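Novice: Need coordinates for the below:
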Amino acid sequence: MKTIYMPEIKRDDRIGSVFNSLFNIINICDCEDEIIFDFKDRVFFHPFFIAPLAIYCDTPGRRTQNINLNNGLQAYLSTIFFDSPQIITCASDVDNIIRAYGRKTYTPICKFLTDSADRDQIESQIQHLIEIQSAASGEAKMPLSYLFSELITNIVEHSQSKYGYIYSQYLNTEGCVDICIADNGVTILGSYIQANKYIDDIQGDPAEALRLAVGGFSTKNLPNTENRGYGISSSIRMLVEGLRGSFFILSGSAFYRHDKNGKTIVRLPDSIEWHGTIVLLRVPIKNLPADFNCYKYVE
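Specialist: Alright, predicted model coming up:
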């Protein structure tokens, strides 16, 4: 059994920066079956830290224990289902969540069946909850809907994962919603390999696979639409170029970040790997750019 002292996470607006701390924890957890998280002297955790950590720990055979939690933090972790994500199998499950969380600024960490017959309705209702919590204006609802739908569809169609994960939190000071969408599937590299596409270009490099994915190169046979900015690529352009938001994706052992500071693709050391794909979005909800036009990014 290994004890991990939880790091102090500052409110850094550099999306994905919390993974500097998460990678250290993942490296330890991959070698241990039982982990103790020591929260001594900790009062705040960024949503982009606490949600990915909970999703990462939701692995069969991995046992965790939390110690030294103050009352406020203990209540928060319980409410977001940190120790065991809220399982969603049908639309009525989300109805209960909307009633319980409509007045909060965050959702529970939700674990949904990717093959649920109610998937479209589940997606729509969770999006509706986010709109309620953030008091999103009419002009903010359409891009939020597009981003949400595109990225969840990618999980369902490409990950081959039984479950997907969603978590969001509205940050009033920033006027943004932080959204985490994840799976424990085959990764983007694995998706290309299984589709037998662009194999010579990728050469087994997860960073190259990620570069193709964010560039709009589909694993599907879509000769009339491929490379025209559909899926992930159009979502990134809408979010970063249009809304002035931020995007981060980690798949296997490579990550891509795109924000106001530019674009970065990094291949991680072989000892560090996310078992699946996780996407972080910082979506502006208030004071959208005056020149933003959603239809510029939707074909």
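
Novice: Every contact and neighbour count from this point should use C-alpha atoms.
Specialist: Will do.

Novice: Name the helix or strand for Ile36, please.
Specialist: strand 34-38 (DSSP states H and E).

Novice: what residues does the very next helix or strand once past that strand touch?
Specialist: Sequence-wise, the next helix or strand downstream of strand 34-38 (DSSP H and E) is helix 47-57. Residues outside helix 47-57 that contact it (C-alpha atoms under 8 Å, 6 or more residues apart in numbering) are 9, 16, 18-19, 22, 63-64, 82-85, 109, 165, 167-169, 178, 180, 182, 274, 278, 280.

Novice: With stretch 122-130 instead?
Specialist: Identification of contacts with stretch 122-130 by C-alpha under 8 Å, 6+ apart yields 90-91, 94-95, 98, 101-102, 106-107, 144-145, 148-149, 152, 168, 170.

Novice: One more, so I can put them side by side:
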Amino acid sequence: MKYSMPSSLDLLGSLDLTLELEALANDSEYVFDHARLSRVEPFGMLLAGAKIRDFVASHEEANHADVNFRQHTYAGHMGFFQSILQDFGKKPGEASGSSRYIPITEILVEDMRKEAGGSSELRIKNIEREAYKLAVVLSQRNDDLCEYLTYSIRELIRNIVEHSKAKSIWIAGQYWPTDNLVEISIMDQGLGIQCTLSRNPKLKINNDRDALFLSIEPGITRKGHLKIDPYDEWANTGYGLYMTSSICQRGGDFAICSGDSCLYLNENINKMYSAAFSGTAIRMRINTRRISKLTQDLKMLLQEGERLARHNSKQAVLSASKISRILAN
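Specialist: You can find the predicted model right below:
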């Protein structure tokens, strides 16, 4: 059976790919044809790569092949084809990267734990090191924005390490100067948002859609004191997704995909798309022309987060329908 890759591995193209592969009938051979593929983006490569790897693993008795892919040198340089088990281009993490791009990189959670040697302090510093790499690209070296993004992305990576039971964290990023656009993406193939948040008895979660809306609320995954300190090296505040989604929503757009749903946010809308992905994938985008304005809004976003967290803490049971941030859109 031949499967034609989408013309664009952007947000919508990669979501379509997950649904199409999920619906493919069983066969003895699958040929992935890349002839139509013309554009690839970090999120799309991470999500498509994960879905294709899962598909190959779940159809291990079939033969798998790729055709018409050698012209895609950018995707090869970024590590996409090696990530889908095709011996072409660089391996994930092999390209050097720069302030303009981060190649597809796999960070093994077990290696991160071993490097820390059981030290919580070293583990957090290792996580912060990876977060800083992503924040530098996303902020395009704006110091204030980079500091807040480092803190927020650190929380996202820390949650993967501590709660998702994922074996790996996958990252990638790209800055397109002519489009004034920068994107970074983070993905894991762990338990997924719904399974992780369902451990909290205060949350009413009926489906993946509810879980995604709840996940971007401040303080949802945190217990105890509500006040946030962005310079506290130890506190796991539960503000990581709130801050990254709020920053990107005001200055670009944000997407988070888990299970059968993908939540997309920008300044004007929130929209839910269908998906088929076991794990969590996050896309953060910023229009670089808006970075200066964003830096002026950072403290306001934190204050708003504290207000929302206080509001949510007063709810005996919190459901997606009670989230004021959603109702305000």
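
Novice: re earlier: can you give the distance of the strand holding Ile36 of structure 1 from its chain's centre?
Specialist: The chain centroid and the centroid of strand 34-38 of structure 1 are separated by 23 Å under C-alpha atoms, centre = their mean, to the nearest Å.

Novice: mean distance, it to its aligned residues in structure 2?
Specialist: When structure 2 is overlaid, strand 34-38 of structure 1 sits 2.6 Å from its aligned residues on average, using mean C-alpha distance after the TM-score superposition for structure 1.

Novice: Buried by neighbour count: which residues of that strand qualify?
Specialist: In terms of neighbour count (16 or more other C-alpha atoms under 10 Å), strand 34-38 of structure 1 has its buried residues at 35-38.

Novice: again with stretch 102-119 of structure 1
Specialist: 102, 105-114, 116, 118-119.

Novice: mind listing the helices for the stretch 1-150 of structure 1?
Specialist: Remark: helices assigned in the stretch 1-150 of structure 1 by DSSP state H, counting those that start in this stretch are 19-29, 47-57, 71-79, 91-101, 119-134, 138-158.

Novice: Point out the most buried one among those helices.
Specialist: Ranked by mean neighbour count, the helices of the stretch 1-150 of structure 1 are led by helix 47-57 with a mean of 22 (mean count of other C-alpha atoms under 10 Å).

Novice: Give the aligned range of it in structure 2.
Specialist: With TM-score structural alignment applied, helix 47-57 of structure 1 matches the range 42-52 in structure 2.

Novice: how distant is that stretch from the center of its chain?
Specialist: Taking C-alpha atoms, centre = their mean, the mean C-alpha location of stretch 42-52 of structure 2 is offset from the chain mean by 11 Å.

Novice: same thing with stretch 170-185 of structure 1?
Specialist: 7 Å.

Novice: ok, residues contacting it?
Specialist: Residues outside stretch 170-185 of structure 1 that contact it (C-alpha under 8 Å, 6+ apart): 47-48, 51-52, 55, 105-106, 130, 133-134, 151-152, 155, 159-169, 275-287.

Novice: what's that stretch aligned against in structure 2?
Specialist: Under TM-score structural alignment, stretch 170-185 of structure 1 corresponds to residues 175-190 of structure 2.

Novice: now for the matching stretch, what's the gap between its first and last residues?
Specialist: This stretch, stretch 175-190 of structure 2, spans 28 Å end to end (C-alpha to C-alpha, to the nearest Å).

Novice: What are the buried residues along it?
Specialist: For stretch 175-190 of structure 2, a neighbour-count test (16+ other C-alpha under 10 Å) marks 175, 181-190 as buried.
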